[in-house]
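Colleague: Task: produce atomic coordinates for the following.
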Amino acid sequence: MNSMTRDKALQYARYRLPYSIEASKFVIETANVSQGIIADIGSGTGLLTQHFVGEVEKVFAIEPEFEMRKISYELMKQREGIEYIDGVAEETSLPDQSIDLIVAANAYHRFNPEAAIKEFARILKPQGWLAIFSYYDDHNFFRDTMLVCNIAQYNERLAATRHQEPVTYFYGDSAPHRFLFKQEHYETWDEYWGAVVSGMEAPDESEDWFEIFQEAHKQRFNKIASNGQITVRYSTEVWLGQPKYG
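Modeller: Next up is the predicted model:
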């Protein structure tokens, strides 16, 4: 598996699809945490974090990859109310019952479900909330992006970094509510490819299957592009609830 280099982390920050600002505002209002303490677990370069900083009392940005934490800090160093922690979902180092709201974006796919649930139960206040953000589309754009190049090494990496539990598993005995916030995003080839290659599972230029991987994506992009640009229609998907852990 490739390490998260600075170049890859920069691509992640520049080219990954944005999350809906409206979705974050909705979560803050619904959970009533404008004066609360939030933990963004797997915060990466701050794609989701940025929507909460300044809108709540404090955000703990928890991310194990140094380069991603560094870029997030560089992007938000003038903003108050954020503290960075070198940690993971399974071991955040936060105090017991200290968090009003846990948020997690697509990084939740990488969590160890059982260990993460135990940690969530430990750090959440008794009436604390959990909001899991992801991308959703009913045109299978994201699925097709992962399947466009059927290379064994890539498939193995994807399988190794994604658990099979449904998102609802992280809420224990409670049933979260699901919300969709529609978005539309336009990408040139450079933006599309930047998002694809920013993933930790993607090959780097030194690997012998890099050119095959890139060419497959070029063909896919050219097939669906119009005037050198594609339109990505998707939603920020939010699962929101108050977990009940036995």
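
Colleague: only C-alpha atoms for contact and neighbour calcs from this point on.
Modeller: Noted.

Colleague: Not counting its neighbours along the chain, what's nearest Asp137?
Modeller: Spatial nearest neighbour of Asp137, excluding adjacent residues (Cα to Cα, 6 or more residues apart in numbering): Tyr234 at 4.6 Å.

Colleague: Make sure I have this right: the one you found is in a strand.
Modeller: Yes. The assignment for Tyr234 (DSSP: H, G, I helix; E, B strand; the rest coil) places it in a strand.

Colleague: Now do the contacts for it.
Modeller: By Cα atoms under 8 Å, 6 or more residues apart in numbering, the contact set of Tyr234 is 135-138, 182-184.

Colleague: buried residues in the longest helix seen in the chain?
Modeller: For the chain, the longest helix by residue count, based on DSSP state H, is helix 210-224. Going by neighbour count (16 or more other Cα atoms under 10 Å), the buried part of helix 210-224 is 213-214, 217, 221.

Colleague: Next, the structure of the following sequence, for comparison with the previous one:
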Amino acid sequence: MSDLHSTARFSDRVDDYVRYRPDYPPALIEWLQREQGVDAGWRVADVGAGTGISSKMFLDAGYRVTAVEPNAPMRAAAERWLQGYENFDAIDGSADATGLPDASVDLITVAQAFHWFDQETTRREFARILRPRGLAAIWWNSRRLTGTRFLEGYEALLQKFGTDYASVAERYTDDARMREWFGAGFRGSARFEHAQRLDFEALRGRLMSSSYAPQAGHPQHEPMLHALGELFDSCAERGTVSFDYDTRIFAGHMA
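Modeller: Below is the predicted model:
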């Protein structure tokens, strides 16, 4: 999958992404502060910031955040959403060419985006923009595939209707490879439970925010939504289903 494809593939899904993608558990920042010594005086570069979900989490905690995002519609959505924060700005840049000055940030954050990056060029760029002893923190919400009838049915739906689901799903990095990527600079990892309660409209939007969900006009689009409706009706409790995640975070220096 080309880098051009990966940076452009969410352009026509921005509205659903803003409304229906999950946030991240507050325990994540608490862990960074408690275990890694991060504090609100640190300048943050949120790389692959998308529509600003992870940026907002740090802004709400008092941090100064620069969102680095190559996708223009997603970056514009973040700027609209977060325009009220004086300590926020957004720039056009990528993981291997952020556009930030040398040794200019204390903390690099990457949320739900690392699997799109070239890992070698990203490591060099992160080492360049981090101040001495600066930290990189990489995390993502990993959707649970089993454990409830809904989760297992949703995974089966993606396997059946997703346009390139298998290739995208296989891009997520496992724990051992993340430790290897940080090398001698690895400082620690943690895992937190997280979930969304979704009614059918929100579940539909969550599905359509995914880059592998066929859109209107595709022959699989209507059959997929019909199957989603049947799955929801068979699993919903009091009008919602639980969309469950494990949030995994890895932190370290750029050795």
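
Colleague: Out of the contacts of Tyr234 of structure 1, name the ones that lie in strands.
Modeller: Within the contacts of Tyr234 of structure 1, residues falling in strands by DSSP state E are 135-136, 182-184.

Colleague: Report the buried members of those.
Modeller: Judged by 16+ other Cα under 10 Å, buried ones among these: 135-136, 182-183.

Colleague: want to throw these into CSV with distance to Arg157 of structure 1?
Modeller: Converted to CSV, those look like this (distance: Cα to Cα, whole Å):
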residue, distance to Arg157 of structure 1
Tyr135, 20
Tyr136, 22
Lys182, 30
Gln183, 29
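
Colleague: and which of the buried residues of helix 210-224 of structure 1 is nearest to Glu119 of structure 1?
Modeller: Phe213 (37.4 Å; Cα to Cα).

Colleague: and the closest one, what pairs with it in structure 2?
Modeller: Taking TM-score structural alignment, Phe213 of structure 1 has Met224 as its aligned residue in structure 2.

Colleague: Spatially central residue in structure 2, please.
Modeller: Gln112 (2.1 Å; Cα atoms, centre = their mean).

Colleague: Give me the spatial nearest neighbour of the equivalent of that residue over in structure 1, chain neighbours excluded.
Modeller: Using TM-score structural alignment, the partner of Gln112 of structure 2 in structure 1 is Asn106. With Cα to Cα, 6+ apart as the criterion, Asn106 of structure 1 has its nearest non-adjacent residue at 5.2 Å, and that residue is Ser134.

Colleague: Now do the equivalent of that neighbour over in structure 2: how many residues are near it, please.
Modeller: Matched by TM-score structural alignment, Ser134 of structure 1 corresponds to Trp140 in structure 2. Residues within reach of Trp140 of structure 2, counting by other Cα atoms under 10 Å, total 20.

Colleague: so who does the match of Phe213 of structure 1 touch?
Modeller: Counted by Cα under 8 Å, 6+ apart, Met224 of structure 2 has contacts 157, 161.

Colleague: let's go with 10 Å and repeat that
Modeller: By Cα atoms under 10 Å, 6 or more residues apart in numbering, the residues touching Met224 of structure 2 are 157-158, 160-162, 207, 213-215, 230.

Colleague: filter those to the buried ones?
Modeller: By 16+ other Cα under 10 Å, those give 157-158, 161-162, 207, 213-215 as buried.

Colleague: Closest to Gly52 of structure 2 out of the residues you listed?
Modeller: Leu207 (19.0 Å).

Colleague: quick one: the helix or strand containing that closest one to structure 1 mean distance?
Modeller: Leu207 of structure 2 is part of helix 200-208, with elements assigned from DSSP states H and E. In this overlay with structure 1, the average offset of helix 200-208 of structure 2 from its partner residues is 1.0 Å by mean Cα distance after the TM-score superposition for structure 1.

Colleague: Residue range in structure 1 corresponding to that helix, please.
Modeller: Against structure 1, helix 200-208 of structure 2 falls on residues 189-197 (TM-score structural alignment).
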